[in-house]
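Asks: sequence? don't have it. structure:
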């Protein structure tokens, strides 16, 4: 356990060599400063349960987890969470009403249950018995305050778009732990809204999250130095069971090499977001463990269907057939992933896995281009170093296209403005997406009014199918509509989805309980309340 009287050590002494490697650790003034053997090692310190066997969870210790961060502008406001580091810290301190399981279906969290009326435009949500860190119960009014705060038009909270279907003026508390949500339209997948990224529940009237945030999560706030460190302590009263760890410390290391060196040097026990080359170099060698979170990131190219040359369906189909997906996975991801089939969400709920796997067919691609009058097509492919594998994928695909008579000019854009630049400009770009339900992918990217419609796929009949799915209470019937939509996208859509990348973590050998079947952004990703040290 933490002892406030223990001498605070400067970061250079606590973590020797970290500054030299570019690793940003906590300064003495900002951190707890306690890195005694009990805090850094296994469960042999105070609070450890010595009766546990080697394979069973042990209680005690502090785990240090290294993430890429956002600098001095970082915040613990959960509604402003944007980076993976933000999301991991928010998950430790706060809860949502629901969260996504490994297949991206909504799983109850603070919501004990939910039930819709026949029209699917009113949902009754019952909260479980849970308390905030100050002992006050989580109530319906806290939920309504949180959602209304997120929906504030004067704020730029990420979950705002996800909450749009809810009429928050008409929604009301029907009891201390029950809420009636009134929706603007039938929404069969309403639980996805409850699980939306950033839709955390905070106490009514809560402000000042960076000074002393109060949530209902598995850890309580201790300290926070933006861009450097955050320390949280076990919440013994957590509704889902107290964490095994005494404390979790999030430290910032923006360079992958810094995170790896800190892990190898024993200065952290968990390193987020390693690249495939690092994984290959260390996997099976015994010094650290490599954990691969499968199907965490969709990788592809976005073709804008509203402009030449991709306003011609034959050209889009030709590009589907130009892609050698195995070569793209090997060349751009160093083999750390699986091939895609031009559909989002492989392995997720509602995924149309009955469609034939698309293979490279250069002869047919050339024939389609000839019929479209695009035999000597030249096109610019926008890419950037903004995401792992983007520039490599662009180079691989350029060479593949050359074999079909297509000349691709690879244009490398700014990392800072890439996503906004490619949303409206250009005709072809590298594209990536983290995990989200297939329904959310459709609603956010493929409807006429979608705000992040990178392929400019705008078809009223497709919009109508989405509304039909959302109005269908029967899951089997709803799945049939989603399959119909995906068949159309497979045939003529604008996303060439060539692969799904692993998300790679590095952990010390004494770290146990890290869930492997947990794509990034899902419930069991960065689930530090279930991790322990041996």
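Replies: Here it is on my side, so go on. Remember, predicted model here, so these are calculated numbers, not experimental data. Numbering: from 1, shown residues only.
Asks: okay, CA-based contacts and neighbour counts for the rest of this
Replies: Fine.
Asks: how about residues contacting the one helix or strand residue 442 maps to?
Replies: Assigned by DSSP states H and E, residue 442 falls within helix 438-445. Applying Cα atoms under 8 Å, 6 or more residues apart in numbering, the contact partners of helix 438-445 are 189, 192, 344-345, 348-351, 450-455, 466.
Asks: comparison target, given below:
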């Protein structure tokens, strides 16, 4: 099976070993281009004149469409069979097969990385627990000290042993080179040590209930020492069920079965991770049988996929569309009254209607209504009169009312920009549009240069680890906080939330975070959304895990 010859969704920022503060900002921007990718759908259009699905009846409610979990998965008619190639249409390709240079989520390369490296832990979306994978166990009595036990006999694909020293070395390399969530570990870590050949002990400064998620995602992708021995010639050597066969940037990455994988040779001979283009093109390729599996993000296409009844893994997330506000000194949004005025001026339902054709999925809460972590806080209400009042107060103190909106230049992004401009100008702002050509340009302005007033973006908060994403977006020490919002009270509330193991445990803490977020307005939430992996009925053994990603070692194709 082969994809259409459509242009890939790519982020053209390069990554390397971090040596300077400027390079650090570049590295952070390279991995955090995901936020822009998620918010804009990689700035891709789908024609309203084309058929957008399989003619679903529209019988599913929004709650049914945006519900995390496996859906419409059929029972296999027989036993697993060996062989075959699975073709997967990715959302965005991995920037690099070096885990420190790729934002390790299912949207942006985690599927390929997990195939090559595997993970120490796995998130079970059905039981909502973390289970050992290359680990034998991960235990704690206080959420401060965590003891990781490794399975015996795990080998990297170069034949060396995955032991405690390898785990410590890999995570140290990951932190030193600012891999996704690496700075989060650094900020919290008191000590990490190998206590014997198969045991690693992590001690944190404060209780961290969702730490296992990190070992199920980027930091848990353990690299062989030989992989990063020469940083200039990194080699993708892991202990996963597959090994790299070939890579053609912007087109496809092919991995082949690892004959020596700890759990036995995978059923599949190979997986082709291909770049097809926009979500509509991926959906058409899936229906045409040109790919076996596709990763879909665009709201209208997500709804088509769900209505068509394809087997799928749905990952609903909060904050999939936000307006990032720049709180740096000298920027309009450094004044909280300006941020509040913007918040009151935005009509999320109208925004979503104009950009996706569906205002039902608008959601102004910090955490989306469909999430188990949603608080009882009253949602932000659109109030143009209140917005005018706050803006006039700011103008009375010298603000001229001018503000620039940063977005992209494709037609959907232009629709979004025009909608925001109209809402803000209706309450007295003077809005200039800065519409750039691609994700890379926008990312550079936001994450490297800080050269923006407000910009479309995303926080993409999964239920399995709300703390990590909220820290990234709101923590004053977070390097992935693009607006440089800082409030010591918020830092304390996030630390309190860090100790919560479940929505029930963290209800009070989450409500407090949302109350302060609503008061300070670090950014404006517009909508949640869903990331959907969909596949054909003859594909079996899909195992979902953290960060909307998929594990393929048990996947097989029915004859």
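Replies: Structure's in. What do you need? Treat the numbers as computed from the prediction; the structure is a model and nothing was measured.
Asks: what would you report as the TM-score here?
Replies: The TM-score (TM-score structural alignment, normalised by the length of structure 1) is 0.74; 479 aligned residues with a Cα RMSD of 4.2 Å.
Asks: pull out the buried residues from the contacts of helix 438-445 of structure 1.
Replies: Of the members of these, the ones counted as buried by neighbours, 16 or more other Cα atoms under 10 Å, are 189, 192, 344-345, 348-351, 450, 452-455, 466.
Asks: what's the closest of the contacts of helix 438-445 of structure 1 to residue 493 of structure 1?
Replies: residue 455 (8.2 Å; Cα to Cα).
Asks: mean deviation of the longest helix that structure 1 contains from structure 2?
Replies: If you go by DSSP state H, structure 1 has its longest helix at helix 475-492. In the superposition with structure 2, the average deviation recorded for helix 475-492 of structure 1 is 3.3 Å (mean Cα distance after the TM-score superposition for structure 1).
Asks: in that helix, what counts as buried?
Replies: Buried residues in helix 475-492 of structure 1, defined by neighbour count with 16+ other Cα under 10 Å: 478-479, 481-483, 485-487, 489-490, 492.
Asks: stretch 518-527 of structure 2 too?
Replies: Counting neighbours by 16+ other Cα under 10 Å, stretch 518-527 of structure 2 gives 518, 520-527 as buried.
Asks: same question, stretch 225-234 of structure 2
Replies: Residues 225-228 are the ones in stretch 225-234 of structure 2 that count as buried (16+ other Cα under 10 Å).
Asks: same check on stretch 109-119 of structure 2?
Replies: Neighbour counts over stretch 109-119 of structure 2 (16+ other Cα under 10 Å) mark 109-119 as buried.
Asks: closest to residue 416 of structure 2 among those?
Replies: The nearest one, if we look at these relative to residue 416 of structure 2 and count by Cα to Cα, is residue 109, at 27.1 Å.
Asks: which residue in structure 1 aligns with that closest one?
Replies: With TM-score structural alignment as the criterion, residue 109 of structure 2 lines up with residue 86 in structure 1.
Asks: dump the residue contacts of its match.
Replies: Residue 86 of structure 1 makes contacts with 69, 74-76, 78, as judged by Cα under 8 Å, 6+ apart.
Asks: pick the one among the buried residues of stretch 109-119 of structure 2 closest to residue 535 of structure 2.
Replies: Nearest to residue 535 of structure 2 among these is residue 111, at 14.6 Å by Cα to Cα.
Asks: tell me the counterpart of residue 341 of structure 1 in structure 2.
Replies: In structure 2, residue 341 of structure 1 lands on residue 364 (TM-score structural alignment).
Asks: cool, residue 326 of structure 1 as well?
Replies: Under the alignment (TM-score structural alignment), residue 326 of structure 1 maps onto residue 349.
Asks: neighbours of that match, how many?
Replies: 19 (other Cα atoms under 10 Å).
Asks: skipping adjacent residues, who's closest to it in space?
Replies: residue 359 (4.4 Å; Cα to Cα, 6 or more residues apart in numbering).
Asks: now do residue 551 of structure 2
Replies: Nearest to residue 551 of structure 2 is residue 543, by Cα to Cα, 6+ apart, at 5.2 Å.
Asks: tell me if I am right that residue 122 of structure 2 is in a helix.
Replies: No. Under DSSP: H, G, I helix; E, B strand; the rest coil, residue 122 of structure 2 sits outside any helix and is assigned strand.
Asks: so it sits against residue 547, correct?
Replies: No. Counting by Cα atoms under 8 Å, residue 122 of structure 2 does not reach residue 547; the two are 10.2 Å apart.
Asks: okay, the angle between the longest helix of structure 1 and helix 438-445?
Replies: Helix 475-492 of structure 1 and helix 438-445 are oriented at 50 degrees to each other (axes from the mean of the first three to the mean of the last three Cα atoms, to 10 degrees).
Asks: list the contacts for residue 90 of structure 1?
Replies: Residue 90 of structure 1 touches 76-78, 81, counting by Cα under 8 Å, 6+ apart.
Asks: can you tell me what residue 135 of structure 2 aligns to in structure 1?
Replies: Using TM-score structural alignment, the partner of residue 135 of structure 2 in structure 1 is residue 111.
Asks: and for its match, the neighbour number?
Replies: Residues near residue 111 of structure 1, counting by other Cα under 10 Å: 22.
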